[in-house]
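Asker: Need the 3D shape of this:
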Amino acid sequence: MASPEERIADLGLTLPEVVPPLAAYVPALRTGDHVYTSGQLPMVDGKLLVTGKVGAAVSPEEAKEQARVCALNAIAAIRSVVGDLSRVVRIVKVVGFVASAPDFTGQPQVVNGASELLGEVFGEAGRHARSAVGVAVLPLDAPVEVEVVAEVR
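Answerer: So this is what the prediction gives:
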């Protein structure tokens, strides 16, 4: 069975460097058998490639892809704490925040971008509990932000 790192490579992805914090927090923290990530924005090479509200300036499909970027950044944050992604026993919980136009109600489909990537990388261990929440605005006018809780050994 392929390791999570091998699955990432098989998907044609590269695990990025951990996104530096925008304020007074750490990207991920381990306590006991769990790693909690801070909210991860869809940063690529230190920049947001897409900004705005989903259902207005940002299409749901584009936001779903940005949620996938958030999940990749969360995986990088988890790896920065545990060293080897094979130490992830299970992705326990995902919380996705979607900066939404007032009439947009497709938050679950947007956050599927993160959930689907976690499933592709961790297999059955990537199946998780989840919340998808619409919000008025996110840091830097990001369209989506994702937090992950992982059980590790």
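Asker: Going by C-alpha atoms from here, please, whenever you check contacts or count neighbours.
Answerer: Fine.
Asker: what's the following helix or strand after the helix or strand encompassing V92?
Answerer: For V92, the host element (DSSP states H and E) is strand 88-99. Next along the chain after strand 88-99, taking DSSP H and E as the criterion, comes helix 107-122.
Asker: quick one more, to check against the first:
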Amino acid sequence: MPTPDVVLAELGLPVREVAPPAVAQVPAVRAGSFVFTSGQLPIRHGELLAAGRVGDTLGVADGQACAQWCVLNALAAIRSEIGDLGRVRRVVKVVVYVASGALFTDQALVANGASELLGRVFGDAGQHARSAVGVSALPLDAPVELELVVEI
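Answerer: Now for the predicted structure:
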């Protein structure tokens, strides 16, 4: 199986360097054989990919695209901690927060954007436990925030 970086490059989604945090946190923490990321927003080239709530100003497809960028940023944070994404043995847990309109209930469909990308990148090792949580607002008016836990 190709390495995660090769798969991402083939998808046209190379992982960039981790951006320094804007607040008092670190991008990722290693504890034993696990790496936990801080919440990652859909930041691309230094700017928020989209703003607003899914179900109000944004649709499910917009949320899925944001979830994918959150994954890319989480992988950058993990790589900054362990040096090589090829060291990831398993994606353990994904938590996806979706800024949701009052009547929006398809948070799980938004989270699929992240889950499907992780499955493509890591194959069977990308299958994971997951929570998809609707919230009223996220930092910077982001539509999606994601946390990732991997075993190395």
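Asker: TM-score for these two?
Answerer: Once the chains are laid over each other, their TM-score by TM-score structural alignment, normalised by the length of structure 2 reads 0.98; 152 aligned residues with a CA RMSD of 0.7 Å.
Asker: Any idea how far the strand holding V92 of structure 1 is from the middle of the chain?
Answerer: Its chain's average C-alpha position is 7 Å from that of strand 88-99 of structure 1, according to CA atoms, centre = their mean, to the nearest Å.
Asker: And stretch 38-56 of structure 2, by the same measure?
Answerer: On CA atoms, centre = their mean, the centre of stretch 38-56 of structure 2 falls 11 Å from the chain's centre.
Asker: repeat for stretch 145-152 of structure 2
Answerer: The answer for stretch 145-152 of structure 2 is 8 Å, by CA atoms, centre = their mean.
Asker: swap in stretch 31-47 of structure 2?
Answerer: 7 Å.
Asker: How about stretch 3-16 of structure 1?
Answerer: Distance, centroid of stretch 3-16 of structure 1 to centroid of chain: 15 Å (CA atoms, centre = their mean).
Asker: The longest helix along structure 1 vs strand 88-99, what angle?
Answerer: Under DSSP state H, the helix in structure 1 containing the largest number of residues is helix 60-82. Relative orientation of helix 60-82 of structure 1 with respect to strand 88-99: 140 degrees, computed using axes from the mean of the first three to the mean of the last three CA atoms, to 10 degrees.
Asker: Leaving out sequence neighbours, find the closest residue to the residue located most distally from the centre of structure 2.
Answerer: Distance from the C-alpha centroid of structure 2 peaks at L103, with 24.0 Å (CA atoms, centre = their mean). Spatially, and ignoring its direct neighbours in sequence, L103 of structure 2 is nearest to G55 (7.3 Å; CA to CA, 6 or more residues apart in numbering).
Asker: Same check on V54 of structure 1?
Answerer: S100 (4.8 Å).
Asker: Run a quick neighbour tally on V7 of structure 2.
Answerer: Counted by other CA atoms under 10 Å, the residues lying close to V7 of structure 2 total 16.
Asker: Touching, it and L118? I think so.
Answerer: No: counting by CA atoms under 8 Å, V7 of structure 2 does not reach L118; the two are 10.5 Å apart.
Asker: can you give me how far stretch 61-69 of structure 2 is from the chain middle?
Answerer: The chain centre lies 9 Å from the centre of stretch 61-69 of structure 2; the measure is CA atoms, centre = their mean.
Asker: Kindly report the same for stretch 22-31 of structure 2.
Answerer: 15 Å.
Asker: list the buried ones in that stretch?
Answerer: By neighbour count on 16 or more other CA atoms under 10 Å, the buried set for stretch 22-31 of structure 2 is 27-30.
Asker: so it corresponds to what in structure 1?
Answerer: Using TM-score structural alignment, stretch 22-31 of structure 2 lines up with residues 22-31 of structure 1.
Asker: Could you work out the end-to-end span of that stretch for me?
Answerer: Counting by CA to CA, to the nearest Å, you get 22 Å between the two ends of stretch 22-31 of structure 1.
Asker: Report the contact partners of the residue nearest to L103 of structure 2.
Answerer: 100-104 (CA atoms under 8 Å, 6 or more residues apart in numbering).
Asker: how much space is there between G12 of structure 2 and G32 of structure 2?
Answerer: Taking CA to CA, one finds G12 of structure 2 at 32 Å from G32 of structure 2.
Asker: Sorry, wrong one. I was asking about V91 of structure 2.
Answerer: V91 of structure 2 is 15 Å from G32 of structure 2, by CA to CA.
Asker: follow-up on the earlier one: so which of the contacts of G55 of structure 2 hold up in structure 1?
Answerer: Among the contacts of G55 of structure 2, the contacts conserved in structure 1 (both residues aligned by TM-score structural alignment, their matches' CA atoms under 8 Å) are 100-101, 103-104.
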